[in-house]
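**Q** Provided below are the primary sequence and the corresponding predicted coordinates.
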Amino acid sequence: MRSKSKPAAARLLIVIGRGLAAGFAPDLVWHFQQGGFETRIALAPEAEGWAAPEALRALSGAPVLFHEPHPAWVERTDVFAATVAIGLSPATISDLTRGVARASALDLMLRRGGPLFLLHEPFPDEGGPVARECAALGHTLVELPRHPGTWRKTFERLLSDVVSLLSRRSSLAAFPVAVSRTVPAPLATLAGDAPAWLAELKRQLRRLGFPVSDAAPEHAPRLHIETYEGPFPLPEKKGRSSALSVTLDPTAAETPSIESPGVLHVRFLHPDAPETAVRALADTGMLVVRRQPLGHLIVSDGSGDRLLPDVTAQPAFLRFAELLADRLSQPAG
């Protein structure tokens, strides 16, 4: 049945790998075509001997990208609405996480793939780091059940998830985001680089469809995210047994006025920030976030605290981006 909540003829890239999953790929393609998507198919190097290009061409209605010469559609520059990959080998997935394009299909995914949904059979134990890196990059990991007879239901859920993501991305395009870092002038020389996790937060926001730019937004931002985390190390001195550090008092920073309807203010604090200060900021209408050493997030507002655990399949920053999207989509007042 054709979905009514998705723009007609959104173009989807489907990348097929090896194994039993490759044998089920035509069923996957069929599901997305029934959902109203225009599909283009590319084969990863490991698909040799597993996938039938001519049969897939007949199913999708367009030539399949595998060996040269490349189909004309490959030369387009527009980004696909999304990419769904199935049956990729751990080596190919590792290449993706490192941005290495050893084949035409991977190059296309990296250049024009859009949000990536990665259908995979259970990873071996040594595949854990690759899975975590995929999730940190904003890719959606979907583990196929051990019994292939249930894969059809997985494909149906995936279709729903892709439609939901595209619908959300469309609505969030109207919510410019401003991300800043506050460091008091006396501590500017001690601050060092911005926290490394800030890049992951931006990736997850962009994946959902928030317009995040390192430059100032062209339009008034609807979402302000500020880091004010500390601590800042003080230089070691003679006679001091160990280095000391300063953790900022979060109430000392200028608190933005929470008056504009539809504007959401977020402030990241150090996990050791005093609870009284956290509550004081949360009571102003601001979302206060403390990132824990293992990556979990504690989000505080006027109603209390909420824990967002950091797990491979759904990183804490993805959960947080979804929370922000839900907050902004609520009617003002």
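**A** Happy to help now that I have it. Residues are numbered from 1 along each chain as shown.

**Q** CA atoms for contacts and neighbours, from now on please.
**A** OK.

**Q** count of residues packed around Asp95?
**A** Residues lying near Asp95 (other Cα atoms under 10 Å) number 15.

**Q** okay, it and Leu328: tell me how far apart.
**A** Counting by Cα to Cα, to the nearest Å, the gap between Asp95 and Leu328 amounts to 36 Å.

**Q** before we move on, what about Trp197?
**A** On the measure of Cα to Cα, Trp197 and Leu328 end up 23 Å apart.

**Q** so for those two, which residue has more residues nearby?
**A** More crowded of Trp197 and Leu328, by other Cα under 10 Å: Leu328, with 17 against 13.

**Q** where does Ala277 land in three-state SS?
**A** Following DSSP: H, G, I helix; E, B strand; the rest coil, we place Ala277 in the helix state.

**Q** distance check, it against Leu269.
**A** Computed as Cα to Cα, the Ala277 to Leu269 distance reads 10 Å.

**Q** and for Val29?
**A** Taken as Cα to Cα, the span from Val29 to Leu269 is 45 Å.

**Q** next, count neighbours for Arg169.
**A** Around Arg169 there are 19 residues (other Cα under 10 Å).

**Q** from the contact counts, what lies against the helix or strand where it lies?
**A** Using DSSP states H and E, Arg169 sits in helix 151-172. Helices and strands touching helix 151-172, by 3 or more Cα pairs under 8 Å, 6 or more residues apart in numbering; DSSP states H and E, are helix 25-34, helix 197-208.

**Q** put this next to the first one:
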Amino acid sequence: MTMDVKEIGRLSARVLDRVGTVVVGKRSALELVLAGILAGGHVLLEDLPGLGKTLTARSFAQALGLDFRRLQFTPDLLPADVTGSFLYDQRTHDFTFRAGPIFTNFLLADEINRTPPKTQAALLEAMQEKQVSVEGVTYRLDPPFHVLATANPIEYEGTYPLPEAQLDRFLLRVSFGYPDPEEELSVLSRRMERKREESELDAVVDAQTLLRMQAGLEEIEVEESIGRYLVALTAATREHHAVLVGASPRGSLALLLLSRARAAMAGRDYVIPEDVKQVAQPALAHRITLRPEMWLKRVDPASVVNDVLAATPAPMSGAVPYQQRSAAQLDELEFHR
């Protein structure tokens, strides 16, 4: 059963307000994280240490009423430590499956780039297919299932960069950045008022309600001109002079899903170009591979996305979908064509 888009917007605002009582002053970044969850995807938080990445994951799990597990990725972590393994039971003289921490609703993969690629790859099937295969036996993961991974972008010794195939599985990549002085002071004040280290949030929704919110996104209308705009943005990343490999069609799909989520969070049942522009950088930047010489020039993939946004004409669709326009608006659109 789906949920009305107005109700999705109202509950989304309540979840953000609840998380915002702990994670101070990062509303726009928190909105992106929630958009990724509503869109049914996985989120990569890549930022400096101590900026609230782990706190954000725990707070969203509490506010959304989801079963939460945190897995610390280390160099000696094995794939079986993620997915689980078969153990011999001496009482039954048979092997029984012991489920790993991936069997949860909300998995925090903390410092995912500190574990070898073999263990990183243990997440691929779960993130894409929502299932786990161990020794030829496949186990389905109970919905909803989301991975929120953290990574430190400045430490390279003892880390294993995520391969492009795994980065592509994340619907978006989000960074918080440093708070301003007033926000940092608010963090200190709230810690003193709390009189303890850990913060506990009451749930705003539960797992079943979240699934209804996610199903409601399928009713969000995407006009053909918006769809063409999504494809044009993704295609333009492949033709940029600084890019070796541009975003794949999965990038277009990420733009579509996240734009729908942004529209629902705003209480709209249709997508407008501004929704696409707001999610373009977090959805596409991590899917772009720059030419080697661009690294020497310190070119950032985010700047490539900004160039693409500036160069790609947005559709003249106004603020309402095609079916809801007046006759005068339709005549004006035909004139511009």
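**A** Arrived safely. Just so you know, these numbers come straight off a predicted model, no measurement behind them.

**Q** TM-score for these two?
**A** The TM-score (TM-score structural alignment, normalised by the length of the first structure) is 0.32; 185 aligned residues with a Cα RMSD of 6.9 Å.

**Q** so where does Val308 of the second structure fall, helix or strand?
**A** Val308 of the second structure belongs to helix 301-311 when assigned by DSSP H and E.

**Q** which helices and strands does the helix or strand immediately after that helix in the chain pack with?
**A** Using DSSP H and E, the helix or strand that follows helix 301-311 of the second structure towards the C-terminus is helix 327-336. Using 3+ Cα pairs under 8 Å, 6+ apart as the contact test, no helix or strand touches helix 327-336 of the second structure.

**Q** which stretches in the first structure count as strands?
**A** 11-16, 38-43, 82-86, 116-120, 140-143, 177-181, 223-228, 232-233, 245-246, 264-269, 287-291, 297-301, 304-308 (DSSP state E).

**Q** again with the stretch 151-300 of the second structure
**A** In the stretch 151-300 of the second structure, the strands defined using DSSP state E, counting those that start in this stretch lie at 172-174, 243-245, 289-290.

**Q** packing partners of the first one?
**A** With contacts defined as 3+ Cα pairs under 8 Å, 6+ apart, the secondary structure elements packing on strand 172-174 of the second structure are helix 27-38, strand 43-46, helix 273-284.

**Q** most tightly packed of the ones you listed?
**A** strand 43-46 (a mean of 24; mean count of other Cα atoms under 10 Å).

**Q** what's the following helix or strand after that one?
**A** helix 53-63.

**Q** now the angle from that next one to helix 27-38?
**A** Inter-element angle recorded for helix 53-63 of the second structure and helix 27-38: 60 degrees (by axes from the mean of the first three to the mean of the last three Cα atoms, to 10 degrees).

**Q** coming back round to it: got the helices and strands packed on helix 151-172 of the first structure as CSV, with distance to Leu287 of the first structure columns?
**A** Listed next are those as CSV, based on distance: least, Cα to Cα, whole Å:
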stretch, distance to Leu287 of the first structure
helix 25-34, 38
helix 197-208, 15
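
**Q** to His224 of the first structure, which of those lies closest?
**A** For His224 of the first structure, the closest of these is helix 197-208, at 12.4 Å, according to Cα to Cα.

**Q** just the buried residues of that closest one, please?
**A** Residues Glu200, Leu201, Lys202, Arg203, Gln204, Leu205, Arg206, Arg207, Leu208 are the ones in helix 197-208 of the first structure that count as buried (16 or more other Cα atoms under 10 Å).

**Q** could you say what helices and strands that helix packs with?
**A** helix 151-172, helix 316-329.

**Q** could you say which helix or strand contains the nearest residue to Arg69 of the second structure once chain neighbours are set aside?
**A** Excluding its sequence neighbours, the residue lying closest to Arg69 of the second structure (Cα to Cα, 6 or more residues apart in numbering) is Leu107, at 5.1 Å. Taking DSSP H and E as the definition, Leu107 of the second structure sits inside strand 106-110.

**Q** who are the packing partners of that strand?
**A** Using 3+ Cα pairs under 8 Å, 6+ apart, strand 106-110 of the second structure sits against helix 53-63, strand 68-72, strand 146-151.

**Q** now do 10 Å
**A** In terms of contact count using 3 or more Cα pairs under 10 Å, 6 or more residues apart in numbering; DSSP states H and E, strand 106-110 of the second structure is assigned the packing partners strand 43-46, helix 53-63, strand 68-72, strand 146-151.

**Q** can I get those in TSV with distance to Val245 of the second structure?
**A** Listed next are these as TSV, based on distance: least, Cα to Cα, whole Å:
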stretch	distance to Val245 of the second structure
strand 43-46	20
helix 53-63	29
strand 68-72	31
strand 146-151	22
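
**Q** report the contact partners of Gln281 of the second structure.
**A** Leu172, Arg173, Val174, Leu255, Pro301, Ala302, Ser303, Val304, Val305, Asn306, Val308, Leu309 (Cα atoms under 10 Å, 6 or more residues apart in numbering).

**Q** so Val5 of the second structure versus Pro117 of the second structure, what's the distance?
**A** 40 Å.

**Q** higher neighbour count, the two?
**A** When neighbours are counted by other Cα under 10 Å, Val5 comes out ahead of the other of Val5 of the second structure and Pro117, with 22 against 17.

**Q** so that one versus Leu211 of the second structure, what's the distance?
**A** Using Cα to Cα, one gets 13 Å for the distance from Val5 of the second structure to Leu211 of the second structure.

**Q** ok, now Thr83 of the second structure?
**A** Applying Cα to Cα, the value for Thr83 of the second structure to Leu211 of the second structure is 24 Å.

**Q** higher neighbour count, these two?
**A** The neighbour comparison of Thr83 of the second structure against Leu211 (other Cα under 10 Å) goes to Thr83, with 22 against 17.

**Q** what's around Thr96 of the second structure, how many residues?
**A** The number of residues near Thr96 of the second structure, taken as other Cα under 10 Å, comes to 12.

**Q** repeat that for Leu108 of the first structure.
**A** 20.

**Q** what's the answer for Arg279 of the first structure, then?
**A** The burial count for Arg279 of the first structure: 18, using other Cα under 10 Å.
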